[in-house]
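Q: sequence unavailable; structure follows:
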């Protein structure tokens, strides 16, 4: 909240209009954490097959941007326009255009050709029955870093294929041996290091936790504040 108000204040000082959205940070947004896996997930959102939480936040952010561009339009009008762009695949076509313009490569069937990397896969499995109570987003980021999806030092190379793909979210019931996530890296040692971090990141409880109905919890502008916890 402090950061949101600070950013709105900076925008006002510089003569800019701004909208701050307060989002849920109790777990990673969407299912993918990494480089290639997140690009593929972005494609799924624009093909209307993406995770509900990620799609919801993307639509609300797009609404805010379009409202800033044309204050005369209502939220409902803007949202309808966004869904039309997804339904007629114009939004997806624009993403493909951006990738081509930046030198991205494609397979003959139209799929994005990602850089070489990864190569080793393994599952992160539930050790006991229960419910996913929490997935610490910061620790998940460190788990992805252990796979090679980011840099610890400036000179480190990034493995663009490395990453995590979750199959369970907060509130989901799990059984012993059931898959919680799929991990990919260049070697098995990195995967084992990542698993140890996920052990700390994921909390399993005996009772089903309360989950949020909304993924956007508030909206702040210069003149108003709406909080929907």
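A: Looks like it arrived, so ask away. The structure presented is a predicted model; accordingly, all values stated were derived computationally and were not measured.

Q: only C-alpha atoms from now on, for both contacts and neighbour counts.
A: Noted.

Q: setting aside sequence neighbours, what's the nearest residue to the spatially most central residue of the chain?
A: When the chain is reduced to its mean C-alpha position, the nearest residue by C-alpha atoms, centre = their mean turns out to be residue 29, at 3.7 Å. Take residue 29 and drop its neighbours on the chain: the residue closest to it by C-alpha to C-alpha, 6 or more residues apart in numbering is residue 54, 5.7 Å away.

Q: ranges for the helices of the chain?
A: If you assign secondary structure with DSSP state H, the helices in the chain sit at 2-13, 36-46, 52-69, 75-87, 90-101, 137-147, 188-201.

Q: let's have the ones you listed in CSV, adding mean neighbour count and distance to residue 21.
A: As requested, those are exported to CSV (neighbours: other C-alpha atoms under 10 Å; distance: least, C-alpha to C-alpha, whole Å):
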stretch, mean neighbour count, distance to residue 21
helix 2-13, 14, 8
helix 36-46, 19, 20
helix 52-69, 17, 8
helix 75-87, 15, 14
helix 90-101, 14, 22
helix 137-147, 22, 18
helix 188-201, 18, 25
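
Q: follow-up on the earlier one: from residue 183, how far off is the residue nearest to the centre of the chain?
A: To residue 183, residue 29 is 17 Å away according to C-alpha to C-alpha, to the nearest Å.

Q: quick check, residue 178 in contact with residue 123.
A: No - Residue 178 sits out of contact with residue 123 when judged by C-alpha atoms under 8 Å, with a separation of 9.2 Å.

Q: joint contacts of the two?
A: Both residue 178 and residue 123 lack any common contact, where contact means C-alpha atoms under 8 Å, 6 or more residues apart in numbering.

Q: shouldn't the residue nearest to residue 29 be in contact with residue 30?
A: Yes - between residue 54 and residue 30 a contact is recorded at 4.9 Å, counting by C-alpha under 8 Å.

Q: between the two ends of stretch 9-20, how far is it?
A: Criterion C-alpha to C-alpha; first-to-last residue distance in stretch 9-20 is 11 Å.

Q: starting at the chain centroid, how far to it?
A: Averaging C-alpha coordinates over stretch 9-20 and over its chain gives two centres that are 26 Å apart (C-alpha atoms, centre = their mean, to the nearest Å).

Q: contacting residues around it?
A: Contacts of stretch 9-20 (C-alpha under 8 Å, 6+ apart): 4-5, 7-8, 64, 68, 219-222.

Q: as TSV, these with distance to residue 46 would be great.
A: Below are the contacts of stretch 9-20 laid out as TSV (distance: C-alpha to C-alpha, whole Å):
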residue	distance to residue 46
4	27
5	31
7	28
8	29
64	18
68	22
219	24
220	26
221	28
222	31
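
Q: this is the other structure I want to compare:
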């Protein structure tokens, strides 16, 4: 197959057939198509797009390029959750053990940081010894034993997507809806799910900031799920400010542990409960979302969810003692308070600037081969709308050294914007704005 011809045809607005997508993805996974040609095709897709049938064909081609989990023998529903990416978004760390503790199997397959956003795998690997690179067979055994496995995309699962995922980050084609949808759904469908819940971020820190594009992505993935008999529900949530207070790998694990103990920040808990409710309903473990919320609150209050997280950590090679003593997580050697430079109202805490600041501290990657320092990051206590006085602490910088502290201050100077008066600050987006299903779009009711 002449790949150059396919690139040229797509560049000019033409279509690729299902057979061409299948051969192309198989050859790319096998190393027979070079990255530079796939990069050119990704850029053509970015500008020209794919029609609905092509998105489905690309999804199927990436799905069929590898193996799948076999979970039909499980007696409970199998539901995963996916976030389109954010800053401070540690929801997956809380949801996986919480939903599993309530009676649904959760094969939580996650990725690494992409662009300015953090990655669940990097957060999990901040736990000393934790292995995310487990095989399909290990994941299946964990799901039998604990109803939960927290893993990365193995070389066996959708290998064409695994290569393309890294290439998109390096070629500035992350924001393409067809590529996002096909990437997410090829991995999730390989898990043998009976349901999927999506957290589609909107706002300045999201890959797709605009509401209409977030809704388009949600509808696209819901349709792809329907093609494969996998019901999908999407919530649109705010990413015009970080979620929770902790931003960085180890500190986000600590905040997730706090959430499982019942002391997590209110915004983190609201998003967690909302997503978890749909997971439990899809998985057949709750009658409705209110019943699901009650079950999750009980699992946290009884300590059952935290104990299951501890068991998962131990089963995947990590130190389970971190759940009882988060001080065993990596600790930053240099810390400093970031204080308000003047009095005023917090007008904005810009998540992209925070995410880039974490990378500058060494907590993210600019190249695939970069080493991540798990202890660095920020704990940001300032929230949009807060009235502060000059000198009030707004955040804590966690760094490796003095140079890191300086880089952290520079990042927060850009991220935290002060206004003279509360009326000068734009109101933040609603934490949860819409719920999307195969039946359509509904506005979120009362933040339930």
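A: All right, it came through fine. All figures in this text were calculated on a predicted structure; none of them were measured in a lab.

Q: before we move on, back to that, closest one of the contacts of stretch 9-20 of structure 1 to residue 188 of structure 1?
A: Minimum distance to residue 188 of structure 1 across the contacts of stretch 9-20 of structure 1 is 40.7 Å, recorded for residue 4 (C-alpha to C-alpha).

Q: tell me the residue in structure 2 aligned with that closest one.
A: In structure 2, the position corresponding to residue 4 of structure 1 is occupied by residue 218, as judged by TM-score structural alignment.

Q: returning to what we had before: ok, the corresponding residue of structure 2 for the residue nearest to the centre of structure 1 to residue 370 of structure 2 distance?
A: In structure 2, the residue paired with residue 29 of structure 1 is residue 243, using TM-score structural alignment. Shown here: residue 243 of structure 2 relative to residue 370 of structure 2, a distance of 25 Å by C-alpha to C-alpha.

Q: between the two ends of stretch 147-167 of structure 1, how far is it?
A: 18 Å.

Q: cool, stretch 171-181 of structure 1 as well?
A: As for stretch 171-181 of structure 1, its first-to-last residue distance stands at 15 Å under the measure C-alpha to C-alpha.

Q: which residues in structure 2 does that stretch align to?
A: Residues 385-395 of structure 2 are where stretch 171-181 of structure 1 aligns, with TM-score structural alignment as the criterion.

Q: coming back round to it: which one of the helices of structure 1 lies closest to residue 164 of structure 1?
A: Nearest of the helices of structure 1 to residue 164 of structure 1, taken as C-alpha to C-alpha: helix 137-147 at 6.5 Å.

Q: how about the closest one, aligned to which bit of structure 2?
A: Taking TM-score structural alignment, helix 137-147 of structure 1 hits residues 351-361 over in structure 2.

Q: distance between stretch 247-257 of structure 2 and the chain's centre?
A: When C-alpha coordinates are averaged (C-alpha atoms, centre = their mean), stretch 247-257 of structure 2 and its chain have centres 14 Å apart.

Q: compared with structure 1, how much does it deviate?
A: Its matched residues in structure 1 lie on average 0.5 Å from stretch 247-257 of structure 2 after superposition (mean C-alpha distance after the TM-score superposition for structure 1).

Q: my read is that the match of residue 4 of structure 1 contacts residue 438, right?
A: No - using C-alpha under 8 Å, residue 218 of structure 2 is not in contact with residue 438; the gap is 9.9 Å.

Q: before we move on, back to that, could you measure from the residue nearest to the centre of structure 1 over to residue 169 of structure 1?
A: Computed with C-alpha to C-alpha, the distance linking residue 29 of structure 1 and residue 169 of structure 1 is 10 Å.

Q: before we move on, what about residue 54 of structure 1?
A: From residue 54 of structure 1 across to residue 169 of structure 1, the span is 12 Å (C-alpha to C-alpha).

Q: likewise residue 204 of structure 1?
A: Counting by C-alpha to C-alpha, the separation of residue 204 of structure 1 from residue 169 of structure 1 is 11 Å.

Q: overlap in contacts of the two?
A: By the contact definition C-alpha under 8 Å, 6+ apart, residue 204 of structure 1 and residue 169 are jointly contacted by residue 132.

Q: what's residue 119 of structure 1 aligned with over in structure 2?
A: Structural alignment places residue 119 of structure 1 opposite residue 333 in structure 2 (criterion: TM-score structural alignment).

Q: OK, contacts around the counterpart of residue 73 of structure 1 in structure 2?
A: In structure 2, the residue paired with residue 73 of structure 1 according to TM-score structural alignment is residue 287. Contact partners of residue 287 of structure 2, counting by C-alpha under 8 Å, 6+ apart, are residue 281.

Q: with residue 185 of structure 2 instead?
A: 59, 221, 224-225.

Q: quick one: end-to-end distance for stretch 17-24 of structure 1.
A: The distance separating the two terminal residues of stretch 17-24 of structure 1, taken as C-alpha to C-alpha, comes to 24 Å.

Q: okay, buried residues for whichever strand or helix holds residue 40 of structure 2 please.
A: Residue 40 of structure 2 belongs to helix 35-48 when assigned by DSSP states H and E. Within helix 35-48 of structure 2, the residues scored as buried using 16 or more other C-alpha atoms under 10 Å are 38-46.

Q: helix or strand right after that helix?
A: Taking DSSP H and E as the definition, the helix or strand right after helix 35-48 of structure 2 is helix 52-64.

Q: in that following helix, what counts as buried?
A: Buried positions in helix 52-64 of structure 2, judged by neighbour count with 16+ other C-alpha under 10 Å: 54-64.

Q: the helix or strand just after it corresponds to what range in structure 1?
A: Under the assignment DSSP H and E, the closest C-terminal helix or strand after helix 52-64 of structure 2 is strand 79-83. Aligned using TM-score structural alignment, strand 79-83 of structure 2 spans no residues in structure 1.

Q: just checking, what packs against strand 79-83 of structure 2?
A: When contacts are defined as 3 or more C-alpha pairs under 8 Å, 6 or more residues apart in numbering; DSSP states H and E, strand 79-83 of structure 2 packs onto strand 106-110, strand 195-202, helix 266-282.

Q: next, format these as CSV and append distance to residue 182 of structure 2.
A: Rendered in CSV, the data for these read as follows (distance: least, C-alpha to C-alpha, whole Å):
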stretch, distance to residue 182 of structure 2
strand 106-110, 15
strand 195-202, 14
helix 266-282, 21
